[in-house]
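Student: The following block contains a protein sequence and its predicted model.
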Amino acid sequence: MSEHDGAVAVRTIDRADDPRIEDFRELRERDLGRRGVFIAEGEVVVRVLLGRGRFAVRSVLLGASRVRGLEDALARHPGLAVHEAAQPVLDAIAGFALHRGVLASADRGPELDAAAVLAGLGPGPRRVVALEGVVNHDNVGGIFRNAAAFGADAVLLDEVTCDPLYRKAIRVSVGASLFVPFARLHHERTVALLQAHGFTVLALTPADDAVDLSTLGAPPGRVALLLGAEGPGLSEA
């Protein structure tokens, strides 16, 4: 074990089968999901996890050359297990060429309840995004990234929308899915729940007979945007 500038204790890993880095081995997403763990990848995303994320960080695995670049963020988490490894060992651990050289594992924790999330937003103007049947991880990540950029207060997911904590979705979101609250519910409950909490629901569609957004005037104080998948779009429900 070594210390960098006396602030961060770093354990050196020289074997891919070291039990201390079990979270990162082969990075099988479904297995990680069943164990209640997810992986964040890349310096920007891991900084979000360490600084803004609502999830408990378990461990960090870095390329030997990446430790100093994250020392300030790591120093705010005394006692966190931080490991470093040479590039060939990193690649063997992950099961692929890990060019970014920065990984962190975190506990998913209990799922949030959709009604509780909306109730917790309080009164006044609010913005919520609701997704139905969005099964592409890039799209989910991009939606979270835009939701954060435009100040959305929460994202609701139906029962089939893919996991915002899938490694690729987190990466595309640039870490937004780590701090924008999200919750799941059945798609047939979404509109009624939003309306019960005072939201005007705007269902977005490219249909020819849809109302043009530019004709709506000033947006309502509490508005929810409902988005469907690229192909089939929104269901009739």
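Tutor: All right, it came through fine. All values derive from a computational prediction rather than experimental measurement. Numbering: from 1, shown residues only.

Student: can we go C-alpha only for contacts and neighbour counts from here?
Tutor: OK.

Student: give me every residue that touches the residue most central in space within the chain.
Tutor: Nearest to the mean C-alpha position of the chain, by Cα atoms, centre = their mean, lies residue 177 at 2.7 Å. Contact partners of residue 177, counting by Cα atoms under 8 Å, 6 or more residues apart in numbering, are 141, 144, 145, 164, 165, 169, 170.

Student: which other helices and strands contact the host helix or strand of residue 188?
Tutor: Secondary structure assignment for residue 188, by DSSP states H and E: helix 187-196. Where contact means 3 or more Cα pairs under 8 Å, 6 or more residues apart in numbering; DSSP states H and E, helix 187-196 is packed against strand 200-203.

Student: For the helix ranked longest in the chain, which outside residues touch it?
Tutor: For the chain, the helix with the greatest residue count under DSSP state H is helix 137-149. Residues from elsewhere that reach helix 137-149 (Cα under 8 Å, 6+ apart): 129, 134, 155, 162-164, 166, 168-177, 180.

Student: Now the following helix or strand past that helix: buried residues?
Tutor: Where DSSP H and E defines the elements, the next helix or strand beyond helix 137-149 is strand 154-157. By 16 or more other Cα atoms under 10 Å, the buried positions in strand 154-157 come out as 154, 155, 156, 157.

Student: tell me what strand 154-157 is packed against?
Tutor: Against strand 154-157 (3+ Cα pairs under 8 Å, 6+ apart) you get helix 114-120, strand 126-132, strand 182-184.

Student: try it against this one:
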Amino acid sequence: MPDLIPIDDPNDPRVAAYRDIKERDLVGRQGLFIAEGETVLAAFVRDAPQRVQSLLIDGKRIDKLGEVLAGLPPGVPVHVAGQAVLDAIAGFHLHRGVLAVGAKPKPLSAEALLAGVGPRAVVLVLMGIANHDNLGGIFRNAAAFGVDGVILDGDCCDPFYRKAIRVSIGATLSVPTAGLAPGEDLVALLARHGFQALALSPGARETLAELDPPARAAVLLGAEGPGLSKTVMDRARTIGIPMANGFDSLNVATTSGIVLHHLRFAKR
């Protein structure tokens, strides 16, 4: 168990990184992020302990976190405060009572991610996913079904935004993630690494149930509403998920879960 640092003053400079969390969510943290909640903290310490910079915890929760705290690298400061002080620091009522500051990983290129996976692999390519709930849900599915990596285009929101981390239950901290460079030819990139581009579309003639999962599959998902661009769709293999009673819309995170389950467990 690391030494605990009591915090009695919300203006204590040692917890400056936690002050006015919602306002700083909007302006960014220059390479850092905030993770909140016991489950997320446990995932963070398990999967990326070297990136944990500090903790701020409601003193009443310390006993429940003994095993997690024991997994911290030596020297990580663990600040402890009462609920009132915690709320004053954060700028709102923090009912989860557990916060951590972490360092984002070094940026990874899509080229490097694809080059580093095995001969059988599944990756997700997200284009224009700007809703943090959807992004977090997709990452949660990616972790659950053992996706080898996620590639984000420049129009996606930040997977290290506090809400995205929380909704993903910490999966954004562990699933390998890369960025697509501006102007990079996605379909050509995938083909160069032997990946078949599978574009999800309600208008596709081929259904997911008919799909024999390829050895290397890249699942392309666009934002709800506009979906994927015609330029991408025209060069990819389009796959649809039939729905009942003429309904033609699924939440994009739900779609990702259905597709990933098929790719992982359908008989080849």
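Tutor: All right, it came through fine. Since the model is a prediction, treat every value here as computed from it, not as a measurement.

Student: before we move on, the earlier item: the residue nearest to the centre of the first structure and residue 237 of the first structure, how far apart?
Tutor: In this view, residue 177 of the first structure and residue 237 of the first structure are 26 Å apart by Cα to Cα, to the nearest Å.

Student: just to revisit the earlier point, now the counterpart of the residue nearest to the centre of the first structure in the second structure, what's its secondary structure?
Tutor: Taking TM-score structural alignment, the alignment pairs residue 177 of the first structure with residue 172 from the second structure. Using DSSP: H, G, I helix; E, B strand; the rest coil, the structure places residue 172 of the second structure in helix.

Student: In the contacts of residue 177 of the first structure, find the pair that's most separated.
Tutor: Largest separation among the contacts of residue 177 of the first structure by Cα to Cα: 145 and 165, giving 13.0 Å.

Student: my guess is residue 36 of the first structure contacts residue 110, does it?
Tutor: No: Residue 36 of the first structure is not in contact with residue 110 according to Cα atoms under 8 Å; the separation is 9.0 Å.

Student: which of the two has more neighbours?
Tutor: The neighbour comparison of residue 36 of the first structure against residue 110 (other Cα atoms under 10 Å) goes to residue 36, with 13 against 7.

Student: Please name the nearest non-neighbouring residue to that one.
Tutor: residue 108 (5.4 Å; Cα to Cα, 6 or more residues apart in numbering).

Student: what's the aligned partner of that neighbour in the second structure in contact with, if anything?
Tutor: Counting by TM-score structural alignment, residue 108 of the first structure corresponds to residue 104 in the second structure. By Cα under 8 Å, 6+ apart, the contact set of residue 104 of the second structure is 31, 32, 33, 51, 160.

Student: switch to 7 Å and redo it
Tutor: By Cα atoms under 7 Å, 6 or more residues apart in numbering, the contact set of residue 104 of the second structure is 31, 32, 33.

Student: now for residue 37 of the second structure: what does it line up with in the first structure?
Tutor: Aligned by TM-score structural alignment, residue 37 of the second structure pairs with residue 42 of the first structure.

Student: you'd agree its match is up against residue 102?
Tutor: Yes: in this structure, residue 42 of the first structure is within contact of residue 102 by Cα atoms under 7 Å, at 5.0 Å.

Student: Among these two, which residue is more densely surrounded?
Tutor: A side-by-side neighbour count of residue 42 of the first structure and residue 102, using other Cα under 10 Å, places residue 102 first with 23 against 19.

Student: Give the equivalent position in the second structure for residue 220 of the first structure.
Tutor: In the second structure, the residue matched to residue 220 of the first structure (TM-score structural alignment) is residue 214.

Student: ok, its match to residue 238 of the second structure distance?
Tutor: Using Cα to Cα, residue 214 of the second structure is found at 14 Å from residue 238 of the second structure.

Student: ok, now residue 158 of the second structure?
Tutor: On the measure of Cα to Cα, residue 158 of the second structure and residue 238 of the second structure end up 27 Å apart.

Student: contact partners of stretch 82-99 of the first structure?
Tutor: Defining contact as Cα under 7 Å, 6+ apart, one finds that stretch 82-99 of the first structure is touched by 9-16, 24-27, 59-64.
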